[in-house]
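Asks: I would like to see how this sequence folds:
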Amino acid sequence: MTDPQPGWYSDPADPDRLRWWDGMRWTPAVQQRVTTPGERLATMDRTMGRLRARDPRPFGWLVVVVPVLAIVGGQLVLSGVSASLLPTGYAARISLVLALMAGAELFAGALGLLAARPVAARFGWGDAWGVRRPRLSDLAAAAAGVALVFATRMVIGVAAQVLTNGRAVQESSNLHLPRMPVLAALGFLVVAAVIAPVVEEFLFRGLLLRALARRWSFWPAAVASSAAFGLLHTYQVTTLLGAATLGLVVFLLGLVNCLLVRATDSIVPGIVVHAVFNALAVVVSILSAGG
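Replies: Purely as a prediction, here's the structure:
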């Protein structure tokens, strides 16, 4: 087998640039690769390729299992325990529910951080898990994500209305807030639109998506992580039709946010999209309750 002819080839250390091969060895001469629109929408793929070139070892199954167990343990177990511990006073009940909701999310996030640290030590938090500082371009990506999620929800809503005479939409609602004081409403908004989006995007579009993409290609990883995200929300409703509808809605939210991560190599735009829709759901529920 002969060596390649002299020329510009993909840099083994950085797929985003080209390096000159003189026929026998790599030289110090490099230049930026001219990317196509399709390549620019696969920024995460190039980062993952660069990480594989540096260290081919997988991220390990711990960071695949932890997001699922963290959500199950943090939300299902704690919510089940809380049902038997809730005090009888209205204000005390709301306060405890808020504390348990926030605690469940923070508990899941803490487990995720512990599981993610070894890989972050190898590659850095940004490249390993997409944990980057917000950028101005994230706003444009988030706006596109909000529009895309809104369009998918409209399609599902119309289809559910036609096929089930509205039953699917009614039974898929996972947020039924009673009339409550302003401070309590603000507390629910903080948990749903700030804490939950940050933690869940880190767990599912950070840890789970990237750990799976390290082993598979993007699309199988995106579908699998989004399916897990959708399934772990279905316990919040009581009927099969409602669970299937809610699972589909949440799955598509997860899939859109996977696309945003692929395009931007950051979980920040997905956090914004997640926060927008959670905030809208809370506001609509509170207004419907007359609070």
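Asks: only C-alpha atoms for contact and neighbour calcs from this point on.
Replies: Noted.
Asks: number of nearby residues for Val146?
Replies: Neighbouring residues of Val146 were enumerated by other CA atoms under 10 Å; the total is 21.
Asks: got it, and Gln161?
Replies: Gln161: 15 neighbours (other CA under 10 Å).
Asks: Pretty sure it sits in a helix.
Replies: Yes: note on Gln161: a helix contains this position according to DSSP: H, G, I helix; E, B strand; the rest coil.
Asks: Test my guess that it contacts Gln170.
Replies: No: contact criterion CA atoms under 8 Å: Gln161 and Gln170 do not qualify, at 9.6 Å.
Asks: Where do the helices of the stretch 151-291 of the chain begin and end?
Replies: Assigned by DSSP state H, counting those that start in this stretch, the stretch 151-291 of the chain shows helices spanning 167-171, 182-190, 196-201, 209-215, 218-231, 240-264, 268-289.
Asks: For Ala289, give its distance to Val261.
Replies: 36 Å (CA to CA, to the nearest Å).
Asks: Please give the structure of this sequence too, so both can be compared:
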Amino acid sequence: MDSAVRVARTPRWGITDAAVGTVAATILVLLLSAAALRGWPQDPRLSEVLSYLVVWVPLLGTVLIASWWRGAKSLVTDFGFAFHPLDLLWGLTVGVLARLLAGILEIAGYGRLGSAGATFGEPVRDLWWVFAALLAPVLIGPVIEELFFRGLLARAVAGSARSNGGSRRTATALAIVVSGLVFALVHILTVSTPTAAMVIGLSTFIFGAAAAALSQLTGRLGGASVAHITFNALVVVPALMG
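Replies: Below is the predicted model:
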């Protein structure tokens, strides 16, 4: 493990902070979903921006508050937000394998590959298209989500388990399972059918658990972030080319 990501002192953030971020994101997502059913907002661009912000703001806000007010004021020290060249190899491997498993689940659930993926209209390829179709789902979203789910949440669960007498192995296992479960639950909040909930829920749990295992193993978020970017890109890029 890199010395840069070793925690220099016991942080004051933990399970409560992770719970606050999760609940806040859940409430905002459900409120936006309810508003959409009533026809607001009518501007599709505003709707898309809000769909990202209701997740990004509470998750990233919780991470920043936890680090700056209750931690070491360093995303590297608090959450392992660091990258090593080996993380590229690990991340690509985990991302591709998780996407292959997700594809198998899609075929089993929908009868065809990719029906759980993103769909896009006629590409305009302006700055908005670059943000909405590429930057937001492939780069910005994965980094923010890894900071929260594998940085704050997984570390909080592991730390809580250790402080309550659990072994390192038990703490790591709990961090992996809880991170994967919460990650999956957040992704099925607005899913409309049981089949989609099953497919998306299992797919995101598998990926979330794998990313958590990778981050726990290396002590960094670099590999998990690369894996998340790869996992999302393998949905978005084929959809854009289709």
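Asks: Let me see the TM-score of these two.
Replies: With the length set by TM-score structural alignment, normalised by the length of structure 2, the two chains reach a TM-score of 0.79; 229 aligned residues with a CA RMSD of 3.1 Å.
Asks: If you count surrounding residues, which of Ala289 and Val261 of structure 1 has more?
Replies: For Ala289 of structure 1 versus Val261, the count of surrounding residues by other CA under 10 Å is larger for Val261: 27 against 13.
Asks: What's the more buried one aligned with over in structure 2?
Replies: Matched by TM-score structural alignment, Val261 of structure 1 corresponds to Ser215 in structure 2.
Asks: contacting residues around the closest residue to that match other than its chain neighbours?
Replies: Spatial nearest neighbour of Ser215 of structure 2, chain neighbours left out: Leu221 (5.4 Å); criterion: CA to CA, 6 or more residues apart in numbering. Shown in contact with Leu221 of structure 2 (CA atoms under 8 Å, 6 or more residues apart in numbering): Phe79, Gly80, Phe81, Ala82, Phe83, Glu146, Leu147, Arg150, Gly151, Ser215.
Asks: how near is Leu221 of structure 2 to Ala36 of structure 2?
Replies: Distance from Leu221 of structure 2 to Ala36 of structure 2, by CA to CA: 34 Å.
Asks: so the match of Val261 of structure 1 touches Arg150, yeah?
Replies: Yes: counting by CA under 8 Å, Arg150 is a contact partner of Ser215 of structure 2 at 6.7 Å.
Asks: Need the overlap of contacts for the two.
Replies: Common neighbours of Ser215 of structure 2 and Arg150 (CA under 8 Å, 6+ apart) are Leu221, Ala224.
Asks: before we move on, back to that, which among the helices of the stretch 151-291 of structure 1 is found nearest to Leu78 of structure 1?
Replies: helix 196-201 (15.3 Å; CA to CA).
Asks: which residues touch stretch 62-73 of structure 2?
Replies: Taking CA under 8 Å, 6+ apart as the rule, stretch 62-73 of structure 2 contacts 8-13, 17-18, 20-21, 74-75, 78, 147-148, 152.
Asks: Mind listing what's buried along stretch 100-118 of structure 2?
Replies: Neighbour counts over stretch 100-118 of structure 2 (16 or more other CA atoms under 10 Å) mark Ala102, Gly103, Ile104, Leu105, Glu106, Ile107, Gly109, Gly114, Ala116 as buried.
Asks: what lines up against Ala221 of structure 1 once you look at structure 2?
Replies: Counting by TM-score structural alignment, Ala221 of structure 1 lines up with Ala175 in structure 2.
Asks: what sits against that match?
Replies: Counting by CA under 8 Å, 6+ apart, Ala175 of structure 2 has contacts Leu153, Ala154, Arg155, Ala156, Val157, Ala158, Ala212.
Asks: Count the residues that sit near the nearest residue to it once chain neighbours are set aside.
Replies: Residue nearest to Ala175 of structure 2 in three dimensions, not counting chain neighbours: Ala154, with 4.6 Å by CA to CA, 6+ apart. If you count neighbours by other CA under 10 Å, Ala154 of structure 2 ends up with 33.
Asks: Ala154 of structure 2 touches Ala212, doesn't it?
Replies: Yes: with contact defined as CA under 8 Å, Ala154 of structure 2 reaches Ala212; the gap is 6.9 Å.
Asks: what sits in contact with each of those two?
Replies: In contact with both Ala154 of structure 2 and Ala212: Ala175, Ile176, Ser179, using CA under 8 Å, 6+ apart.
Asks: ok now stretch 135-151 of structure 2, how far from the chain's centre?
Replies: For stretch 135-151 of structure 2, the gap between its own C-alpha mean and the chain's C-alpha mean amounts to 5 Å (CA atoms, centre = their mean, to the nearest Å).
Asks: give me the stretch of structure 1 that that stretch matches.
Replies: With TM-score structural alignment as the criterion, stretch 135-151 of structure 2 aligns to 190-206.
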